[in-house]
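Student: Sharing a model that was predicted from the sequence below.
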Amino acid sequence: MPIKSISVDDIFIEKSRFSLDAFLFEPGTDEACPAESFKHLGILQPVVVYRESSGQFHLIDGKKRIRYARQSRSKEINAIVLAEKSPVTDIITLILCERNGKIKSGIMNKVRFICFALSLHAPESWILEKLCMPLGFKPYSAFLRDCEAISKLPEGLQQICHEKKFSFKQILNLTHYPHDILTLLITWKPVLQLTASILDEMASNLKDYLKARNTGIENFLAEPGISEIINSGLSPRDKTERLRRLIYLKQYPVLSEVNAGIHKTIRRLNLPEDISIEWDRTLENKCLDFTIHMQGTEKWQRVLDTLNSEKLKKAIESILDKL
């Protein structure tokens, strides 16, 4: 592919369509080393850019080189120019090859790179076939939607997931919790020890507690004990254990209240003895189990009428809302 000399000012860097700045978590790098190399040896390799129909160039590879060129007041730089008709899949593959180490540095970066490909409107079938397997994923039907859900987690939480190297399943579990709860947990990062299991547990208990009390984060934070623990002189480990325990104790009575409410709803139905309803009393599974006890067919029609009644349907909706 021919190399052209193009104006440095005509190249988008941060605004490039193919910039990974908003997608990859990268460790702080020492810019002095490549700068010294460029100073003594010059820029040996051309940058890679994409040219759109307006003539604007979008940087694909060579950010350090072009930044050095600007700092040294160079007017032009050698570049390999990809035409407007270049398949986006080819460009994504090129970026994967060039940034392979950083992209594969953790699950979070891998997921965010897949979301980067989605943002460029690469065909989903191609992403599943050509990106997922090389990145170590075994894609399933909802895999890309799950990646998008992960990308919507608070940025600070995604940073924690990357730093602590959470697994895909651990990260995905966190997508089931409200944004305000997750944001609160992130603010506690400097004073608590937040592992994947602790985040999951605290978010789950907080979600259940707030829902059952029909209250919000602000009211929860104003309750006795919360600020005392957070602002205490305890070690992060002790703060974490005490806060976990406090949230659990606040949430635990809710289980009893919800179970009592469900039991009361079922009792009001006056179900025939042939029908029984069971549920997970830990409230972890949103599911009702119906059991029919039949010793003969003479009561079959009565059972069917009960199961098809509007009263039972409304009761089921009410119970499921509580679970």
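Tutor: It's in. Residues are numbered from 1 along each chain as shown.
Student: Could you use CA atoms for every contact and neighbour count after this?
Tutor: Fine.
Student: for C147, what are its contacts?
Tutor: V111, R112, I114, C115 (CA atoms under 8 Å, 6 or more residues apart in numbering).
Student: The spatially closest residue to G216 that is not a sequence neighbour: how many residues sit nearby?
Tutor: Of all residues beyond its chain neighbours, the one nearest G216 is L210 (6.1 Å), with distances taken as CA to CA, 6 or more residues apart in numbering. For L210, the count of nearby residues is 18 (other CA atoms under 10 Å).
Student: For Y177, see how far away L210 is.
Tutor: 12 Å (CA to CA, to the nearest Å).
Student: the longest strand in this protein is where?
Tutor: strand 76-82 (DSSP state E).
Student: Give me the contacts around that strand.
Tutor: So strand 76-82 is contacted by 1-8, 45-51, 66, 69 (CA under 8 Å, 6+ apart).
Student: one more structure, for comparison:
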Amino acid sequence: MSYVKTDSEQLLLDDLQIEHSKYCFIREGISENNYLSSLERSLNTLGLLEPLVVHSDTRGEIHLVDGFKRAVLLKRNGARHCRVKVLSSETPLDYILNLLFLSQSHRISFSFVSRASFVNLCLDLGLENKQIINQFLPLLGFEGHETIMRNCAKVIKLPKLVLEFCDKKRLSMKQCVHLTHFSDELLTIVFSWKDILNLTVSLIEELLEGLETILRRESLDLYVLLKELGVDDLLMASISPQVKTEKLRRKIKIKKYPVLSRVNEKIEKTKNEMNLPCHVLLYRDQSIENHKLDFKIHIKKIEDLETALEKLQQTKTSVEKILEAL
């Protein structure tokens, strides 16, 4: 059975639900990745802007299904009417969603967030969980499990700023789900630093986990903690993003591990007082879990070895102090 009317129809663009179409996949947290400009060049060359595909629902509203970017270009070019292929109100929902997936499969499959957004769209439109699991999860590259549905539902509730980052960086499902363990307030603040600091995904996770640990242990308000750490002053300081990032990491680490930080500071002070020659390197475990020191000596001539051994003999007391601290 065909649900498409045989002939194309001419409709006013203003009569179409375009940006507010219930089938619009581009939602909060999903960017268009500047695809419109390249599509515009192609379509202006070929001139293939029509027909669009629309769905006439039971309430008489006409929702765009396929051709969102072409509809934008038609409006931009001053068109008032367009030719459309109309899907009747009897068209099964899964047929329409399958068409939507096929027409935008590249964008929908771009990241875990974009795939989760499509799953969320299916749910919003009333498609049953069983249908999504059996029909659409395999199309999206997922195994057909309820766990995937739950993960998609969790992730899509993340703040818009976080979703945009996850989509752009193509974070995995595991990485995205991990972010759902933090409060929206903490996520929004940390992700707002991404243009000020030199942040990678692993650094963002480090900052989130560090701040979360301190907040839970000390029962502090987030803004009180940030004030104690002097975050605002640091972010506004006239230093490079890299330096700001390292300073913030250090502040959080000291607050998170106060005893460990004091021990490390004491060890570093002793190490600096040793004034070891540049060809003598001292290594240790910053977590002080391994109670040992490693010395590495670079020599180009026998005198370098003699100098190193003499200096190590002179700093024997300092070495003992460091070992005691460990």
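Tutor: That came through fine. This structure is a prediction, so every number in the text was calculated from the model and none was measured.
Student: those strands in the stretch 1-150 of structure 2, which residues are they?
Tutor: Taking DSSP state E, counting those that start in this stretch to define them, one finds strands in the stretch 1-150 of structure 2 at 9-12, 16-17, 52-56, 62-66, 81-87.
Student: okay if I get the ones you listed as CSV plus mean neighbour count?
Tutor: Shown next, in CSV, are the strands of the stretch 1-150 of structure 2 (neighbours: other CA atoms under 10 Å):
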stretch, mean neighbour count
strand 9-12, 13
strand 16-17, 18
strand 52-56, 22
strand 62-66, 24
strand 81-87, 20
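Student: What does Q158 of structure 1 correspond to in structure 2?
Tutor: By TM-score structural alignment, Q158 of structure 1 lines up with L163 in structure 2.
Student: do you know how far its match is from S202 of structure 2?
Tutor: 16 Å.
Student: any idea what R268 of structure 1 aligns with in structure 2?
Tutor: Counting by TM-score structural alignment, R268 of structure 1 has no partner.
Student: ok, L137 of structure 2 touching E146?
Tutor: No: assessed by CA atoms under 8 Å, L137 of structure 2 is found out of contact with E146, at 10.1 Å.
Student: Of those two, which one has the most company?
Tutor: L137 (20 against 13).
Student: contacting residues around that one?
Tutor: Contacts of L137 of structure 2 (CA under 8 Å, 6+ apart): E143, G144.
Student: just L307 of structure 1 next, same as before
Tutor: K313.
Student: now I133 of structure 2
Tutor: Per CA under 8 Å, 6+ apart, neighbours of I133 of structure 2: G144, H145, E146, M149.
Student: ok, so what distance separates it from E143 of structure 2?
Tutor: 8 Å.
Student: next one: E205 of structure 2
Tutor: Counting by CA to CA - E205 of structure 2 and E143 of structure 2 are separated by 27 Å.
Student: and the two? which has more neighbours close in?
Tutor: It is E205, of E205 of structure 2 and E143, that has more neighbours when counted by other CA under 10 Å, with 17 against 14.
Student: can you tell me the helix or strand for that one?
Tutor: Secondary structure from DSSP states H and E places E205 of structure 2 in helix 201-218.
Student: Please, which helix or strand holds the residue most central in space within structure 2?
Tutor: When structure 2 is reduced to its mean C-alpha position, the nearest residue by CA atoms, centre = their mean turns out to be C166, at 2.2 Å. C166 of structure 2 is part of helix 160-168 when elements are defined by DSSP H and E.
Student: Can you measure across stretch 152-160 of structure 2, start residue to end residue?
Tutor: 15 Å.
Student: these two touch, right, V303 of structure 1 and F290?
Tutor: No: the criterion here is CA under 8 Å, and V303 of structure 1 misses it with F290 at 11.6 Å.
Student: any residues in contact with both of those two?
Tutor: I275.
Student: So for those two, which residue has more residues nearby?
Tutor: Higher neighbour count among V303 of structure 1 and F290: V303, with 20 against 12, using other CA under 10 Å.
Student: What distance do you get for the more buried one to A315 of structure 1?
Tutor: 16 Å.
Student: Good, we can wrap up now.
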